[in-house]
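In: After the sequence you'll find the predicted model.
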Amino acid sequence: MTLVGKSTKTLSVLAASVILLGSLSACDDGRKGAESYAQQLAGGLSGLSVGSIRFDGVDGAEADKKLKAIVKGLPDNKPAVKVDAVTVDGDKGTAKLSFDWTLSGAHWSYSTEAALKKSNGEWAAQWVPALVAPELKDDEVLETARQAAPRADILGAGGKVLVTNRPVVNLGIDKSRLNGKDAGASAEQVARLADVDPGGFAAQVKAAGPQAFVSAITLRADSAEAKALTSEKLAQIPGARTVPGTLPLAPSRGFARAVLGTVGEVTAEQVEKSKGALKAGDVAGQGGLQARYDAQLRGQEGVVVRAKASAPASGSTTENPGQDEGRVLFQIAAKAGAPLKTTLDPRLQSLAEDTLKDIAPASAIVALRPSDGAVLASASGPGSNGYNTAMIGQYAPGSTFKIVDSLAMIRNGMTPDSTVSCTATASVDGRTFKNAPLYPASEVGSIQLRDAFAHSCNTAFINARDKVSQAQLSAAAQSLGVGLPSDSLAFDGYLGNVPSSAEGTEHAASMIGQGKVLLSPLAAAVMAGSVGKGAPVTPKLVLNSDAPEPAPGATASSSPSPSASAAPIEKPITAAESTKLKDLMRAVVTSGHAGFLADVPGAPVGAKTGTAEFGMDNPPKTHAWIVATHGDLAVAVFVEDGGLGADTSGPLLKKFLVGAAG
């Protein structure tokens, strides 16, 4: 009996368990299955691929075809789709989905609902276009249109416009006007007019659609080349025509080109680096400030998303589109770019470029205002072939570096009246150093530092090497703003390199601005300007940089200073030291190599010439340098293969100073 009672009790417990499990099963309303399906659906919509998803009343392949037709008019990017909520009522349910598209940098966000149905134990959604976008109808598709933002100007000193939209003409082939003529033959004729590769342009024309206009070259509307494209000349080539337009351009083709850069169709590399901000066919900055600050200048393009009929409405035409424009679902207005303000003075920039226009080797003129560091002109001559020689060139400065030597010597107790030893030659570890071939014999011997500086006696400074360490040279250079980072420019710049350690012949070479000492023309102007100011000059070019880092896909060259420290200058030049250096620089004009500057109108000019050997030729080629101060103006002139600084760069400097004074 006991056993029987125990068994009865056990059976009762088992029965209760079955009832409890049944109750729990009844509470499972299918939510987990519905939620799992909703997640699959969201994943398929996120990838714009729903071929493997179950749908009610239509198979996945057909739903996928409909989905792709709906979104064909949208960009290639895909939406982020998430499941916000799932509700279940028996074999039916609803999934609320949130969509987020990134279109031209803007977010189009909205919610849709999927009607769910459970059949044969499996959940599926009813396919309707409104699953993809709110209230989308069966005969509608999505389409975007982009509105370009007005590109901002680049401004110079005083807010004067440097770069703005100016008229251009595009020369090319309009295939709709060929009238059966050979496209290749016409393309080759236009290519010869445009001075572009005939074969390459002909291939472009052949690959384009039958109604396409294919541009061979874009010309300034006021250029001689554009004016030569008369209607009579174009009529001789089937399909040839010009199309007017505008482009952001400087006043002239070469105006500050290495600094400003240009604007043109984006490269594949720019598109890739932009992470969706740029697309093929867009225009963006190519080099210089246009590339560095492209995002600021380009602004934010506008975008509109419409729901449109998949086929034109009955009776509508291209002239009378009727309802074809569709319903606006999302719209962001274009936002114009912000102007970029710079310190460049248009008059001085043009003057610098005109001064260098006939110089065949690489060359540069940099002019800045020492009082505030504003770079007023930064011109790289035609021989630089587009390279920014003025701001990032790296060259031995030759005797212009004696400004640094002299500061170090003054700090060791010397004055302009102190005596130095100017010998015919100086021997260091078996290497013989000489003065320039035309160095005056009357200035050899024990002479004042002022005279050694004015006539540029190499041996006097080399003979002082034991009293001026390389570390002192490096410190003196930094006191004059040389060898420091160029962050203050908010652009690419090189402010020189003066090693803090060097021995023997290398140290001796440093004393005459050779060896491993390197400056750019910008750095040389900073050096001279710091003497004029009586304090280190911090150069400035960009005044309102909203994008301190290079923009995505930027192609501007970068050549940072090797001195990576941003710490304050340990011992900046003082007013008293500046007075002594001004004495030396003025002597170069009154009794030395730069007497031709004595009649420059205005404030007295102080200067220093420089000639630096380079290369392996015998005799070696030389860089020609000269730096000067003239009131609140500091200028450096450089010619890469220019002979003597006084002979080559000197006249260029005088032309610039006289023009600037006028």
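Out: Right, received. Where do you want to start?

In: from here on, contacts and neighbour counts on C-alpha atoms
Out: OK.

In: which residues of the stretch 1-150 of the chain fall in helices?
Out: Secondary structure of the stretch 1-150 of the chain (DSSP state H, counting those that start in this stretch): helices located at 2-27, 31-46, 60-71.

In: now the ones you listed in TSV, with distance to residue 353?
Out: Putting those into TSV (distance: least, CA to CA, whole Å) gives the following:
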stretch	distance to residue 353
helix 2-27	85
helix 31-46	55
helix 60-71	53
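
In: Second structure follows, compare the two:
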Amino acid sequence: MFSLENENETFKIDARRRMILLGGLFASGTLIIGGQLFHLQVMNGGEYRDLAENNRISLQPIPALRGRILDRHGRILVENSPDFQLAVIPELTGDIKTFIKRIQPFIDMSPEKIDKVLRQAQRQRSFLPLMIQSRLTWAQVNQIESRIHTFPGASIQVQTTRSYPNGNTAAHLLGYLGEVNDKDNLQFSDIHFRSGDIVGKTGMERMFEMALRGKEGFREMEVNAVGRHIRELKRQPARPGPDLRLTIDVELQAEAERALSGLTGATVCLDPNNGEVLAMVSQPSYDPNQFIRGFSNDEWKQLVTDPKRPLINKAIQGQYPPGSTFKMVVALAALREGKIDAQTRHFCNGSVVKDNHTFNCWKSGGHGHIDVVAALEQSCDVFFYKVSEALGIDAIARQAKNMGLGEITGIGLEGEKPGLMPSRAWKKATYGHAWYPGETLITAIGQGAVLATPLQLACMISAVANGGRIFRPTFVPTSKDDIPPPTHLTSFSAAHLALVRKGLTAVLHGKSGTARQFKPEKVMAAGKTGTSQVVKHKREKSGKLIKESNELFKDHALFVAYAPLEDPRLAVSVVVEHGGHGSSTAAPIAKRIFDFYFDKYGTS
């Protein structure tokens, strides 16, 4: 018989079973969830925390355009040009080797370039752009663009690159760019360079790096854990560098380079009234665009091993005995010290003997009785030998220093050499020996230990042109009301200066002047030829020079000059390595420069 008590007992047992089952299921679920949480938070917590943190902000730089470089009339010397580049997204393109094989007929990649691209493809993520080829020509761009639909993931991108539209013209002056190194980081400590950044290495590109480079901008990007862009959050545009206007006249520069073409040496053209550099030439030269395009191993080896040193700016780094161009310094020193005057005459018979050594004049038969004006006109060595004996080396050194020799000009270009002006103290400190009287004689004609750069020689002749002021040469234009003070002020006596100028004018316009065949066509000029020995000359018993056949042993040819005589506007120095004689090699170059300049700009 069914009773209420039995029914109640059965219900209790069933309820107890359900509670146990539910409790077991709940406990199992709790254990599973707890285990997963332990795995995520404890075992892999660091990994997921890094992923979450990386899925945040990436600051991407926006490069600033470098400022252009212009000449004094606003003509472009350096600019930024479009660089057409072929890039692909590997995850869309597929196998890169196959892509390169298909695109090769249109872009002609070298085996070295292909290998470099394949290595880069292995190093980077497949969703990032891979650079295939830069500096594509218009023809290449057109060929690829017309077939772009057959190359998934490929695109033509446009970047900017530095361009030197005049090629080799003014290459040493303008300089070139290169990848940043430790030296750059030290010199430009205010710039926060990144690996691979480009910086000015030489010339104007380096001298004005801080101004030309502008200020880079940035993009604030949200990226995921593996670096894929999600969205742009903020953008700060880059600020381009300002244009830089120089004192250089690119047409005069180009003409001076043509005049020196095929030779080794340098030419400097200054405005003697303020030190502005109108042209600065060093030959042989190079194409700074090649530093942007890149060199092959053979090309670079040829450039750096060339014995004519095309990478050296000979205008500021070439140090040469000034030869007879130095005689104007000796003449001014002797006049100042009262050792000679306008009436002083010395007899030249072709040589002098000092301490059992014979010192020859370039003219073996001698010049006869000669004064300072004629000695400058005809470049008589014996006159200056005799003057220097009375004057002494230290007086010569003082005058040379006052005219900017023996120290850097302060032009601001890296690597400028100071030249050398010897003295008694210099020899004692350098060699530990006393100065010999014969050394004074050879110094007086610009030989021996004395050295000068073409830029220093241009400053020297400028001082004679402007009345004794040595300006720091500059590439930054100055106004008439803002001419910087001279770095040296040599107060020439008006009478002494007139005497030396008369001799320098006779060099070009006198009947016996050493450069009379190469006087300018449109203006009267004053100048001085110079020939500096590389090795000791060999002579016949009669005293006549034996012509040197080895090109490397030939004399250097020099010439310095200014024009017009009244109100000078252009001072020029020319040095031709192993050029022979200043009168026959260097003077014609200066004549060509003067003729071009005054034909173009007039004489007034």
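Out: Perfect, I can see it now. Since the structure is predicted, the reported quantities are computational estimates derived from the model, not experimental observations.

In: about what we covered before: turn the helices of the stretch 1-150 of structure 1 into a markdown table, columns for mean neighbour count and distance to residue 538 of structure 1.
Out: Listed next are the helices of the stretch 1-150 of structure 1 as a markdown table, based on neighbours: other CA atoms under 10 Å; distance: least, CA to CA, whole Å:
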| stretch | mean neighbour count | distance to residue 538 of structure 1 |
| --- | --- | --- |
| helix 2-27 | 11 | 76 |
| helix 31-46 | 19 | 52 |
| helix 60-71 | 18 | 54 |
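
In: For residue 514 of structure 1, find the nearest of those helices.
Out: helix 31-46 (62.7 Å; CA to CA).

In: so the closest one matches what in structure 2?
Out: Following TM-score structural alignment, helix 31-46 of structure 1 has no partner segment in structure 2.

In: packing partners for that helix?
Out: Using 3 or more CA pairs under 8 Å, 6 or more residues apart in numbering; DSSP states H and E, the elements in contact with helix 31-46 of structure 1 are strand 80-89, strand 92-103, strand 122-126.

In: Okay, angle between the second one and strand 122-126 too, please.
Out: So that's strand 92-103 of structure 1. For strand 92-103 of structure 1 against strand 122-126, the angle by axes from the mean of the first three to the mean of the last three CA atoms, to 10 degrees is 60 degrees.

In: What residues does the residue nearest the centre of structure 2 make contact with?
Out: The residue lying closest to the centre of structure 2 (CA atoms, centre = their mean) is residue 203, at 2.5 Å. Residue 203 of structure 2 sits next to 172, 173, 174, 175, 176, 413, 414 when contact means CA atoms under 8 Å, 6 or more residues apart in numbering.

In: out of the residues you listed, which ones does structure 1 keep as well?
Out: Using both residues aligned by TM-score structural alignment, their matches' CA atoms under 8 Å, structure 1 keeps these contacts from the contacts of residue 203 of structure 2: 172, 173, 174, 175, 176.

In: count of neighbours near residue 571 of structure 1?
Out: 12 (other CA atoms under 10 Å).

In: Next up, the contacts around the nearest residue to it once chain neighbours are set aside.
Out: Nearest non-adjacent residue to residue 571 of structure 1, counting by CA to CA, 6 or more residues apart in numbering: residue 479, 5.8 Å away. Contact analysis of residue 479 of structure 1 by CA under 8 Å, 6+ apart lists 535, 536, 569, 570, 571, 572, 573.

In: 7 Å instead?
Out: 536, 569, 571, 572, 573 (CA atoms under 7 Å, 6 or more residues apart in numbering).

In: hmm, which of those residues are the buried ones?
Out: Applying a neighbour-count criterion of 16 or more other CA atoms under 10 Å, the buried members of those are 536, 569, 572, 573.

In: So what does the last one match up with in structure 2?
Out: The reference is to residue 573 of structure 1. Using TM-score structural alignment, the partner of residue 573 of structure 1 in structure 2 is residue 492.

In: repeat for the first one
Out: Correspondence of residue 536 of structure 1 to structure 2, assessed by TM-score structural alignment: residue 469.

In: returning to that earlier point: quick one, which of the helices and strands packed on helix 31-46 of structure 1 is nearest to residue 63 of structure 1?
Out: Across those, residue 63 of structure 1 has its closest neighbour in strand 122-126 (9.9 Å, CA to CA).

In: Tell me the residues of structure 2 aligned with that closest one.
Out: On structure 2, no counterpart of strand 122-126 of structure 1 exists by TM-score structural alignment.

In: and that strand, what other elements does it pack with?
Out: Strand 122-126 of structure 1 sits against helix 31-46, strand 55-56, strand 106-119, with contacts defined as 3 or more CA pairs under 7 Å, 6 or more residues apart in numbering; DSSP states H and E.

In: out of these, nearest to residue 398 of structure 1?
Out: Nearest to residue 398 of structure 1, of these and by CA to CA, is strand 106-119 at 54.5 Å.

In: What helices and strands are in contact with the closest one?
Out: Going by 3+ CA pairs under 7 Å, 6+ apart, strand 106-119 of structure 1 lies up against strand 92-103, strand 122-126.
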